[in-house]
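S.K.: Would you be able to build a 3D model of this:
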Amino acid sequence: MSSAKVQRPGRKPLVALTGATGFIGRHLLQGLTARGYRVRVLLRRPTAMPDSCASVLIGDIAKPFNMSEALAEVDAVIHSAGVPHAMTGLPEDDYRLFNTEATVRFAKAAKRARVKRFLFLSSIRAQSGPAAAGVLTEEQEPHPTDAYGRSKLDAEKGLAETGLDWAALRLALVYGPGAGGNVAKLLKLARAPYPLPLAGLKARHSLLGLDNLVEAVDRILTAPAPLNRPFIVADPAPVTVAEIVRALRQGLGRRAGLFYVPPPVLKAALRAVGPPIEIAPLFGSLVADPAALRALDWAPPVATQHGLAALARQMPD
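M.R.: Alright, predicted model coming up:
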């Protein structure tokens, strides 16, 4: 395969994007358009046309029998659609259908359309459970612990068999305006008017700001081919839950208001009252090293603490 870049000289790349109405997809659409990319949004059903896209096509990527029109003249595909991890209790077959099988079929359609690169938004959960003893790297053997993580890893394996130039971005927990899940729950805690017993939590966690993700996607899209591998995407400096809440409260113009409770006592209390967030991430670290992405000259523009403070200012009560 040629080592030429995806971008053609004198021509702004045309990127096909799935999941453009979702939390991450909306930001990718805005961020890539601002960087000069032409973005063609692929939707499963008619909805309001997202702002900033070059065109919108309706179709079911889970059944890509004829995607020639949708992918005509497309330089690269960014596949961000899928079943999110937050949908707990979903049958494993559904994760496999939407996150694995639909992804591989879509990639094969992209290859038939002569798309140069397929960028798949995977997850750090394709590599690990909610906690890991050491720092995660792509060279380690993946050990997903739930249906969501297995579906993402299986999709990566399927992409490797298509013969298409591909990259899978194993995203750390993403934060930014519109974030749900544990990010939204931590923000709710930070907004609470009372002190919080979180000062003793020392477990560290890799997060990923939306602006840093856009920068990573840009680097992947313009990197010399072929890639054919996964990339961990995470802010460089992991943080503790206490540091997350401190940064959020700083964004709200408040003092941290954290005090120390021995972790075993706190764990027992949380289990007794039913915590608003998962217990495992509070007491177990999940740190991931994006060294392979940095080797592509990825330089995240936003420091985690600054991004969290900005999030607190931007998110409504």
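
S.K.: CA atoms for contacts and neighbours, from now on please.
M.R.: Will do.

S.K.: can you give me the helices in the stretch 201-317 of the chain?
M.R.: 210-222, 241-251, 263-273, 280-283, 291-294, 304-314 (DSSP state H, counting those that start in this stretch).

S.K.: Here is a second sequence; please produce its structure as well for comparison:
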Amino acid sequence: MNIFVSGGTGFVGGHLRKALLERGHHLKLLVHRPSGSYEPGVEQVEGDVTRPETFVRHFAGCDAVINLVGIIREFPSRGVTFQRLHVEATRNQVEAAKQAGIKRYLQMSALGTRDGATSRYHRTKYQAEQFVRDSQLDYTIFRPSIVFGPKDDFINKLAGMIRTLPAVPVIGDGKYRLQPIAGDDVARCFAMALEMPETIGKTYDLCGSTRLSYNDLLDCIGRALGKSHVSKIPNPLVLMKLVVPLFQNIPAFPITMDQLLMLIEENICDGAWRDTFGFEPQDFDTGIRGYLQ
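M.R.: This next block holds a predicted model:
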């Protein structure tokens, strides 16, 4: 297949490019500035998902579209907002696919996305999903949990804190649960879905095999780094809800209210996706040891 991929230059995109190329696909990779650094079989096309006139012509000759575009934090002064990058970018690509006569469309959303979600991140992801569902395209939507791998942001950031700080701050009691999934496993589901007609019109929550409280997650990362104990400093949730809104617009401040709300509401799923795709996800403890060490 010839596949148009947006958001494919990031962390998950790196895993996806590898998975698709291994299956013999040719990729049109949307980039802001072309370079010579991508793999054979990848054609770089210049454009911006928020400006359809810059990329619609590149849909010609493609058999499928994969949209990985997403942000975890807004920077409105730079035009980086959930509305633009989640909702408008999706709408632009859905319309471009319809105009080009492309039927197959895969969308990356996020675990926890739902109507009436507490965070703006999840609410805009849900709006984007609705554009896809209403498009009459042959769509598949994936909602991954926290994704881990050698170039991830979340696990590596926590590992950096554990390496350098005498104690790691914890929001609330740290008992809220997470279920991380490997980047290779997310990419494998995307690649397999292209060859599985039964995934058309479906939405899949993607999570790993291990549920961990946030405290247990920190301990697991600590063990991977060779530490027998990770000291933690609880920060009362009530206090954090007062402090974070005051400082979240400062780029260097490590968390926003959206991120806080998503963290404490948990990020787990039932693992039913395995019934369709037929493989077991990578073990979290083994997976992070492979790159943190």
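
S.K.: coming back round to it: right, and the helices of the stretch 201-317 of the first structure - which one's nearest Asn66 of the first structure?
M.R.: Nearest of the helices of the stretch 201-317 of the first structure to Asn66 of the first structure, taken as CA to CA: helix 210-222 at 24.5 Å.

S.K.: For the closest one, which outside residues touch it?
M.R.: 5-7, 24, 27-28, 31-32, 76, 117, 119, 167, 174-176, 233, 235, 293, 296-302 (CA atoms under 8 Å, 6 or more residues apart in numbering).

S.K.: which one of the helices of the stretch 201-317 of the first structure is the most hemmed in?
M.R.: Most buried of the helices of the stretch 201-317 of the first structure, by mean neighbour count (mean count of other CA atoms under 10 Å): helix 241-251, with a mean of 23.

S.K.: counterpart of it in the second structure, which residues?
M.R.: Taken onto the second structure by TM-score structural alignment, helix 241-251 of the first structure occupies residues 214-224 there.

S.K.: how much does the matching stretch stray from the first structure?
M.R.: Here the mean offset of stretch 214-224 of the second structure against the first structure after fitting is 2.7 Å, by mean CA distance after the TM-score superposition for the first structure.

S.K.: Now check Thr203 of the second structure against the first structure: what is it aligned to?
M.R.: Thr203 of the second structure maps onto Pro230 in the first structure, by TM-score structural alignment.

S.K.: hang on, the earlier thing: tabulate the helices of the stretch 201-317 of the first structure (JSON lines), appending distance to Leu201 of the first structure.
M.R.: Below are the helices of the stretch 201-317 of the first structure laid out as JSON lines (distance: least, CA to CA, whole Å):
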{"stretch": "helix 210-222", "distance to Leu201 of the first structure": "25"}
{"stretch": "helix 241-251", "distance to Leu201 of the first structure": "7"}
{"stretch": "helix 263-273", "distance to Leu201 of the first structure": "7"}
{"stretch": "helix 280-283", "distance to Leu201 of the first structure": "7"}
{"stretch": "helix 291-294", "distance to Leu201 of the first structure": "26"}
{"stretch": "helix 304-314", "distance to Leu201 of the first structure": "17"}
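
S.K.: residues contacting the match of Thr203 of the second structure?
M.R.: Per CA under 8 Å, 6+ apart, neighbours of Pro230 of the first structure: 138, 156, 167-170.

S.K.: Where does the nearest residue to it once chain neighbours are set aside fall, secondary structure wise?
M.R.: Once flanking residues are discounted, Pro230 of the first structure sits nearest to Ala168: 4.4 Å by CA to CA, 6 or more residues apart in numbering. Secondary structure from DSSP states H and E places Ala168 of the first structure in strand 166-171.
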